[in-house]
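>>> Quick one, what's the 3D model for this:
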Amino acid sequence: MDEVVEPYREWGALVPGAEVWTRTAEGGEFRILPDGCMDLLLMDDTLYVAGPDSRAWTGEAPRGTRYAGIRFAPGAAAAFLGVPARELLNQRVLLADLWSPNRSRRLADRIRLAAHPATALDQEVANLVEAPPDRLISQVLRSVRGGLLRGSAGVSRLAGAVDLSERQLHRRCLDAFGYGPKMLDRVLWMNVALNHARTGLALADVATRTGYADQAHFTRDVKALTGLPPTLLLN
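Predicted coordinates:
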């Protein structure tokens, strides 16, 4: 009998800004788009960390492979994991490679033996998160989401606002997000634009609404980050 494939589901996590998600693999390849986030996930019985992506990541899993994960808000996972995000850029690693084997195994055992692993993962992560979000991370995200990094002077303005040099700001962003402020801006705004496009809005209107110079600029950026133009990506 074929494995029952449960659809992708997500809901708000106990940790502010994070999302809990579950899915069962349909089999074959799948594509993950860069979104500025990092995930801690239980794949069958093993805990993995998915680092931030600067390009689309293509994976493959047998049909029926079960996942339960928590997707941290951009910039939030590095402090929880104790590893600079830059070291995990475009990486998928075992949690045991970042933490001690005993610590990661005990956490995995508590989650996988629970009646509802996704709920247990959510609670365990909430119990382990200690520090509030870094104020710099919050300010960078507000600037990006407000469109303030658009244009050639955006990074300079942000660096001045947080009393850092551009070089210091870039290094702090690499540690928190895995990439610098301009790359973070590209990734987050690409996702905003794709969400608009998924509603059926014409691509030219999407580009105008989300700050691209024109549809061609939007198409080039999406293809550079995902490997596909939006017309194919959204099919």
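
>>> alpha carbons only for contacts and neighbour counts from here, please
Fine.

>>> helices or strands up against the longest helix seen in the chain?
Longest among the helix segments of the chain by residue count, using DSSP state H, is helix 181-198. Judged by 3 or more Cα pairs under 8 Å, 6 or more residues apart in numbering; DSSP states H and E, the packing partners of helix 181-198 are helix 135-145, helix 166-177, helix 203-209, helix 215-226.

>>> if you set the cut-off to 7 Å instead, what comes out?
Packing contacts for helix 181-198, counted by 3 or more Cα pairs under 7 Å, 6 or more residues apart in numbering; DSSP states H and E, involve helix 203-209.

>>> For the helix it packs on, which outside residues touch it?
With contact meaning Cα atoms under 7 Å, 6 or more residues apart in numbering, helix 203-209 is reached by 193, 196-197, 214-215, 218.

>>> Thought Thr65 was touching Val5, still the case?
No - if you go by Cα atoms under 7 Å, Val5 and Thr65 don't touch, sitting 8.8 Å apart.

>>> So for those two, which residues contact both of them?
24-25.

>>> Centroid-nearest residue for this structure?
Cys37 (1.8 Å; Cα atoms, centre = their mean).

>>> ok, that residue to Val4 distance?
Computed with Cα to Cα, to the nearest Å, the distance linking Cys37 and Val4 is 28 Å.

>>> how about this one, so we can line them up?
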Amino acid sequence: MPIVTAPAATIAAGAGSAGVSPGAAGSGGVGPGAAGSSGVGPGAAGSGGASPTTGDEIPYRQWRTAVPGATLWTRRVGPAGSTGRVLPDGCMDLIAVDGELIVAGPDTHAHPADSPPGMRLAAVRFDPGVGPAVLGVPARELRDSRVPLSALWPARRVRALADRLAAAPDPATELARALAGPLFTANDPRLRRLVAELARGTPVGTVAADSYLSERQLHRRCRDVFGYGPKTLARILRMNRALDAARGGRSLVVVAADFGYADQAHLSRDVRALTGVPPTVLLAD
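Purely as a prediction, here's the structure:
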């Protein structure tokens, strides 16, 4: 499956922004799907658009929720199934797949994503920092993990949400309705500014000072809301922006210069460290 880049996520062939595969749960792979890291997800899409598809596969679709803070996405895997990788993007996902609800935590590295034939997915991808407030769990506890929602919420609440989605003609939209209240409450303009500053490459010390925090306090705060410290988040955000620019036609030499890498070799090393493959492989998918 081709690489997918969403407003807040980059997904490679065969996975959603969580990479969910039925049957695997726990750190790094949760049963039927997973957001952020489970093994199921959108298949491949251009930035903000439907993904390229083959055979009977239904295009990956994504659209922003009415309440700021999240993106909805849906996908159905074709008869041949699909394989690929889910790239780290700073986001968390809540994915409904085959009657299960899976949470994919924030990733620090790429995860394999194998999707069986006919798998249907409907999910919400939380912007960086939003998921913990909606789900009620610190992001650091879900880092590089795919876990059943039932591990985080009371069984009755999870069952009610699953039944509601099963009865809905459009599960993704219904999921957005169900989470509208928590999403509204979770919106924190200070976090959005923090993410924007880190994405621009603002030094961590400056970001901390602007937030009236010491660097140590900022690190602790970031681990709770993003799953990792500000330097790791900035590195992941920069990589995704750089890959987006390269997909838009800029050469890797220009991209490296534009996004503050020492040179193209530095860009390639960073991408390989986070994804397991060089940027040329990702751009060719």
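
>>> Could you get me the TM-score between them?
For this chain pair, the superposition-based TM-score is 0.92 by TM-score structural alignment, normalised by the length of the first structure; 228 aligned residues with a Cα RMSD of 1.5 Å.

>>> Quick one: map Ala167 of the second structure onto the first structure.
Matched to the first structure by TM-score structural alignment, Ala167 of the second structure sits across from Leu113.

>>> With Asp270 of the second structure instead?
Asp270 of the second structure maps onto Asp221 in the first structure, by TM-score structural alignment.

>>> residue contacts, the match of Ala167 of the second structure?
Taking Cα under 7 Å, 6+ apart as the definition, Leu113 of the first structure has no contacts.

>>> Secondary structure element for Arg31 of the first structure, which one?
Per DSSP states H and E: Arg31 of the first structure is located in strand 28-32.

>>> residue in the second structure matching Ala68 of the first structure?
By TM-score structural alignment, Ala68 of the first structure lines up with Ala122.

>>> mind checking the SS state of that match?
strand (DSSP: H, G, I helix; E, B strand; the rest coil).

>>> Just give the number of residues close to the closest residue to it other than its chain neighbours.
Leaving aside its sequence neighbours, Ala122 of the second structure sits nearest to Thr74 (Cα to Cα, 6 or more residues apart in numbering; 4.4 Å). Thr74 of the second structure: 26 surrounding residues under other Cα atoms under 10 Å.

>>> Would you mind measuring from whatever residue of the first structure lines up with Thr74 of the second structure to Trp11 of the first structure?
Residue pairing (TM-score structural alignment): Thr74 of the second structure is matched to Thr22 of the first structure. Separation of Thr22 of the first structure from Trp11 of the first structure (Cα to Cα) stands at 9 Å.

>>> okay but the residue nearest to the centre of the first structure is in contact with Pro74, surely?
Yes - if you go by Cα under 7 Å, Cys37 of the first structure and Pro74 touch, sitting 4.6 Å apart.

>>> which residues are common contacts for the two?
With Cα under 7 Å, 6+ apart, Cys37 of the first structure and Pro74 have no common neighbours.

>>> In which helix or strand does the corresponding residue of the second structure for Val125 of the first structure reside?
Alignment note (TM-score structural alignment): Val125 of the first structure maps to Leu179 of the second structure. Under the criterion of DSSP H and E, Leu179 of the second structure resides in helix 171-186.

>>> okay but Leu101 of the second structure is in contact with Ala151, surely?
No - look at Leu101 of the second structure against Ala151 with Cα under 7 Å: they stay out of range, at 10.3 Å.

>>> quick one, which of these two is more surrounded?
Leu101 (25 against 11).

>>> Report the secondary structure element holding the aligned partner of that one in the first structure.
Using TM-score structural alignment as the criterion, Leu101 of the second structure maps onto Leu47 of the first structure. If you go by DSSP H and E, Leu47 of the first structure is part of strand 46-50.

>>> for that strand, packing partners?
Strand 46-50 of the first structure packs on strand 38-43, strand 92-94, going by 3+ Cα pairs under 7 Å, 6+ apart.

>>> Quick check: which of those is nearest to Arg105 of the first structure?
Judged by Cα to Cα, the one of those that comes nearest to Arg105 of the first structure is strand 92-94, at 10.7 Å.

>>> mean shift between that closest one and the second structure?
Superposing on the second structure places strand 92-94 of the first structure at an average distance of 0.6 Å from its equivalents, by mean Cα distance after the TM-score superposition for the first structure.

>>> Now the strand holding Leu47 of the first structure on the second structure. Mean distance?
Averaged out, strand 46-50 of the first structure is 0.7 Å away (mean Cα distance after the TM-score superposition for the first structure).

>>> Tell me the helices and strands packed up against the next helix or strand after that strand.
Using DSSP H and E, the next helix or strand after strand 46-50 of the first structure towards the C-terminus is strand 57-61. If you count contacts as 3+ Cα pairs under 7 Å, 6+ apart, strand 57-61 of the first structure packs onto strand 28-32.

>>> could you give the angle of the strand it packs on to helix 215-226?
120 degrees (axes from the mean of the first three to the mean of the last three Cα atoms, to 10 degrees).

>>> Mean deviation, strand 28-32 of the first structure versus the second structure?
Mean deviation for strand 28-32 of the first structure: 2.0 Å (mean Cα distance after the TM-score superposition for the first structure).

>>> Give me the helices and strands touching that strand, please.
strand 57-61.

>>> contacting residues around the strand it packs on?
Contacts of strand 57-61 of the first structure (Cα under 7 Å, 6+ apart): 25, 27-33.

>>> one more time with 10 Å
24-34, 43, 90-92, 225-227 (Cα atoms under 10 Å, 6 or more residues apart in numbering).

>>> ok, now how distant is Leu107 of the first structure from Asn127 of the first structure?
Leu107 of the first structure is 11 Å from Asn127 of the first structure, by Cα to Cα.

>>> okay, and the common contacts of those two?
Joint contacts of Leu107 of the first structure and Asn127 (Cα under 10 Å, 6+ apart) are Leu121.

>>> From the neighbour counts alone, determine which of the two ranks first.
Leu107 (18 against 11).

>>> now do the same end-to-end measure for stretch 82-96 of the second structure.
Distance across stretch 82-96 of the second structure, first residue to last, is 18 Å (Cα to Cα).
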